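Chemist: Any chance you could fold what I've pasted below:
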Amino acid sequence: MDGSPQIEIEVLSSLSQIAAGDWDACACPEAADGGRPNDPFTTHRFLSALETSRSVGTGTGWQPRHLVARSGGEIIAVAPLYAKGHSQGEYIFDHNWAHAYERAGGRYYPKLQMAVPFTPATGRRFLTRPGWEETGRAALVQGAVRLAEDNGVSSVHVTFCTEGEAREGAAMGLMHRVSQQFHWFNEGYADFDDFLGALSSRKRKNLRKERERARDFGGEIVALTGDDLKPEHWDAFWVFYQDTGARKWGMPYLTRRFFDAVQETMRDDVLLALAVREGRPVAGALNFIGRDTLYGRYWGCREDHPCLHFELCYYQAIDYALAHGMKRVEAGAQGQHKLARGYLPVATHSLHWVRDAGFAGAIAQYLRAERQAVDEEIEVLTSWGPFRKTQVEEQE
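Modeler: Sure thing, here's the model as predicted:
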């Protein structure tokens, strides 16, 4: 008789169907000591804020189908999973896959997405209790694939997972995809000037000029977190977010109620950098705070001022990371302009399962070629980075 534990999989249509403590025991066991989670995005409070604000759910194309794995009645693993009716808000782009499959007569949507909606931040996606890592991951992968097969769903996508999860998922037969972002790394700098000292002379001068120009907008820059955040700050940021969302995506992904939920349950997880002129915020950048990483998420403005975007999004984030001994700043998706500001290219990872064997074979071939191109681009961009190469270069 097989002595392996019997695992049961339950599918939840809402985070309200599981206690916050049970979910977080899998999502962020490192926070059991009262410290911060590695990242706040898979916590019960963040995912619940998306649901209670109706940023996800009926009519959004993100229908919750969260997985819960139990052994002997004990919850051992969970995963944020959504039935998707489109490919928006994911940042790992598969629109071409969808178009190709549908041109061939297939039905790509709905699909299943194991992800944090609208959040291109690397973190664990197979959320397991300590000691249940291998069993829990296998159960969640099998549960997601079984759910897709039972419902005739085209595919399962696990996006912005960790590199370790990507290796383990590939060993279980999932296809591994590599993409690229730009992150800032704290190499033990004492302060911002110390960081500037690591840059080439020309880049160092450019960054100083940008900070000076940004601060000439006619007001002050404030960085707010915790109880310093007030409802009126979210009123201002909502205007900024709507403007950016309308220009980038056609309409904002998040509802106004999401920011109210953040104020109520997550204000200690937030850093909001605002440019304030004559008592009125004119631009802002929203960050979420992890245990050793700051995650830049949204930016917007009601007035255009030179270099203010760079100051609020990139330099204020670096300032905060340095002041709090953080190891990294993730500045969100895309953007080669980040390279000149000290953010280096890094690989990000996702996993994919496709029901149609022929289509899966074509995607696997594409991913091999894409990975080689991404690896080469990271190597080239890193060589173009702003950091000093030699003393001779510095003297030039």
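Chemist: rest of the way, CA atoms for contacts and neighbours
Modeler: Will do.
Chemist: How much space separates R257 from G284?
Modeler: 18 Å (C-alpha to C-alpha, to the nearest Å).
Chemist: can you check A333 too?
Modeler: Distance from A333 to G284, by C-alpha to C-alpha: 18 Å.
Chemist: who's more crowded, these two?
Modeler: Applying other C-alpha atoms under 10 Å to A333 and G284 shows that G284 carries more neighbours, namely 29 against 18.
Chemist: Can you check my assumption that the more buried one lies in a strand?
Modeler: Yes. The assignment for G284 (DSSP: H, G, I helix; E, B strand; the rest coil) places it in a strand.
Chemist: and the nearest residue to it once chain neighbours are set aside, what is it in contact with?
Modeler: Leaving aside its sequence neighbours, G284 sits nearest to L274 (C-alpha to C-alpha, 6 or more residues apart in numbering; 4.3 Å). L274 is in contact with 221-224, 281-285, 312, counting by C-alpha atoms under 8 Å, 6 or more residues apart in numbering.
Chemist: Alongside the first, I'd like the structure of this one:
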Amino acid sequence: MNREVEIQVVDTLEDISPEEWNRLAGANPFVSHGFLSALQDTHCAVKRTGWRAHHLILKRNGVFAGAMPLYLKSHSRGEYVFDHAWADAFERHGVRYYPKALSAVPFSPVTGPRLIAAEHADRVLLARGAIELTRQLDISSLHVLFPHAQDIEALKDAGYMLREGVQFHWENLPGAGYENFDAFLATMSHDKRKKVKQDRRRVTEAGVTYKWLRGRQIDKSALDFFYGCYENTYKEHWNAPYLTREFFGQIHADAPDNMLLVIAEADGERLACALNMIGGDTMYGRYWGTREFVSGLHFETCYMQGIAYCIEHGLARFEGGAQGVHKMSRGMLPTPTWSAHWIADQRFAHAIGEFLDEETAAMTQHIEELEAHTPFRKIATD
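Modeler: Below is the predicted model of the structure:
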């Protein structure tokens, strides 16, 4: 039977059914219809901020069959995969790098679907459709950040170049899982376990206690407190925050159970807060901030409390966010991440391809070296 396939470009998701979108997108909260719509509705990811939506929609016989979140970018901020050297090289040779096409979740360096479709063939169609759009717009390049493994296969088939990176993720024991937090600590080497306990003791001796608030337990005052902490983190680096208080309110209203706040308190007052997102069996560490410095507070609030929550609630993975070798000492292990790139000008494509070959070899070696310094006890084998 002949099935008519069409790829459309849309600048908003308002005409796409949230139910149909989310059915294909799966449990990842960052590619949900509500999350992506909130970024646009609250003016966080719009043309004015350098994120102009050009989402691809795949239809078969007029029925929604897939999508690819896509933006035209006028800068490289908020991406966490750094291509500034590429942009400089283009400009030095008198070639415009911006605008560029980007498939990613704005301000969110987390792995997830980028080619949202049920079949490999449809994911390849979307990947090739994005290349064709890049050609039609006569822009420099197309980039896909933090795709899932199934997307990587489709991107390779469509002719993209791959770039390897690394993040630090925690995983529960396959099958049985950790019985409790102490069981997790018991798997760590003596030195690392001792350091974790010392840091946790400092926080406890400072009078800090914790509350976990999820879903409807999060009220306006809790969200307001979190946003104040979030703003403080950016102010400390002399930057304006990417996301607004309205954005966090909208995603909480749309899917409250996706949001977890870890709130630290001392002397009856809220002291610090971390926001994590939950989808399926995975938790994603995203933002944190504090009103004052307490030794060990950052690690406890962002990582130890997150791991403890995952163990208690049976979650299999905790993605700790971008960068941070220091996370290894908290039980998070190096995990390869990927991006995919298509460059219109073949001269630059060849040069970048050679660079990526060398960089990937170096990154693979780096990850192997990190793995040799595991924080966990070595188990003797016969």
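Chemist: Any of the contacts of L274 of the first structure buried? List them.
Modeler: Among these, the ones that count as buried by 16 or more other C-alpha atoms under 10 Å are 221, 223-224, 281-285, 312.
Chemist: T42 of the first structure: which of these is nearest?
Modeler: A285 (21.2 Å; C-alpha to C-alpha).
Chemist: So E8 of the first structure: helix, strand or coil?
Modeler: Of the three states, E8 of the first structure takes strand under three-state DSSP.
Chemist: Which helix or strand contains whichever residue in the second structure pairs up with V239 of the first structure?
Modeler: Superposed on the second structure with TM-score structural alignment, V239 of the first structure falls opposite G228. In the assignment (DSSP states H and E), G228 of the second structure maps to helix 220-236.
Chemist: List the contacts of the nearest residue to K389 of the first structure once chain neighbours are set aside.
Modeler: The shortest distance from K389 of the first structure to any non-neighbouring residue, by C-alpha to C-alpha, 6+ apart, is to S200 (7.7 Å). With contact taken as C-alpha under 8 Å, 6+ apart, S200 of the first structure is in contact with 386-389, 393-394.
Chemist: If we use 7 Å, what do you get?
Modeler: Applying C-alpha atoms under 7 Å, 6 or more residues apart in numbering, we find S200 of the first structure in contact with 386-388, 394.
Chemist: Which part of the first structure matches stretch 351-366 of the second structure?
Modeler: Going by TM-score structural alignment: stretch 351-366 of the second structure matches residues 362-377.
Chemist: Kindly report the same for stretch 314-327 of the second structure.
Modeler: With TM-score structural alignment applied, stretch 314-327 of the second structure matches the range 325-338 in the first structure.
Chemist: now swap in stretch 247-265 of the second structure and tell me
Modeler: Under TM-score structural alignment, the match for stretch 247-265 of the second structure is residues 258-276.
Chemist: Quote the end-to-end distance of the matching stretch.
Modeler: Stretch 258-276 of the first structure: ends 23 Å apart by C-alpha to C-alpha.
Chemist: Return the set of buried residues in that stretch.
Modeler: Using 16+ other C-alpha under 10 Å as the test for burial, stretch 258-276 of the first structure gives 258-263, 266-276.
Chemist: quick one: the residue nearest to the spatial centre of the second structure from C44 of the second structure, how far?
Modeler: By C-alpha atoms, centre = their mean, the second structure has its centre lying nearest to V110, at 1.5 Å. Look at V110 of the second structure and C44 of the second structure: by C-alpha to C-alpha, they are 18 Å apart.
Chemist: what's the lengthiest helix in the second structure packed up against?
Modeler: Ranked by residue count and defined by DSSP state H, the top helix of the second structure is helix 346-371. The contact analysis (3 or more C-alpha pairs under 7 Å, 6 or more residues apart in numbering; DSSP states H and E) places helix 346-371 of the second structure against strand 161-171, strand 333-343.
Chemist: what helices or strands is the first one leaning on?
Modeler: It stands for strand 161-171 of the second structure. strand 317-322, strand 333-343, helix 346-371.
Chemist: Try it again at 10 Å.
Modeler: strand 141-145, helix 149-157, strand 282-290, helix 305-313, strand 317-322, strand 333-343, helix 346-371 (3 or more C-alpha pairs under 10 Å, 6 or more residues apart in numbering; DSSP states H and E).
Chemist: Then the last one?
Modeler: When contacts are defined as 3+ C-alpha pairs under 10 Å, 6+ apart, strand 333-343 of the second structure packs onto strand 100-103, helix 120-137, strand 141-145, helix 149-157, strand 161-171, strand 317-322, helix 346-371.
Chemist: and the angle for that strand with strand 317-322?
Modeler: Angle between the axes of strand 333-343 of the second structure and strand 317-322 is 60 degrees (criterion: axes from the mean of the first three to the mean of the last three C-alpha atoms, to 10 degrees).
Chemist: with the first structure superposed, average distance for strand 333-343 of the second structure?
Modeler: Superposed on the first structure, strand 333-343 of the second structure shows a mean distance to its aligned partners of 0.6 Å (mean C-alpha distance after the TM-score superposition for the first structure).
Chemist: tell me which residues in that strand are buried?
Modeler: 333-334, 337-343.
Chemist: do stretch 94-108 of the second structure as well
Modeler: 97-108.
Chemist: hmm, back to that, using JSON lines, lay out the contacts of S200 of the first structure together with neighbour count and distance to L81 of the first structure.
Modeler: Output for those, formatted as JSON lines (neighbours: other C-alpha atoms under 10 Å; distance: C-alpha to C-alpha, whole Å):
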{"residue": "P386", "neighbour count": "22", "distance to L81 of the first structure": "39"}
{"residue": "F387", "neighbour count": "22", "distance to L81 of the first structure": "40"}
{"residue": "R388", "neighbour count": "17", "distance to L81 of the first structure": "43"}
{"residue": "E394", "neighbour count": "12", "distance to L81 of the first structure": "50"}
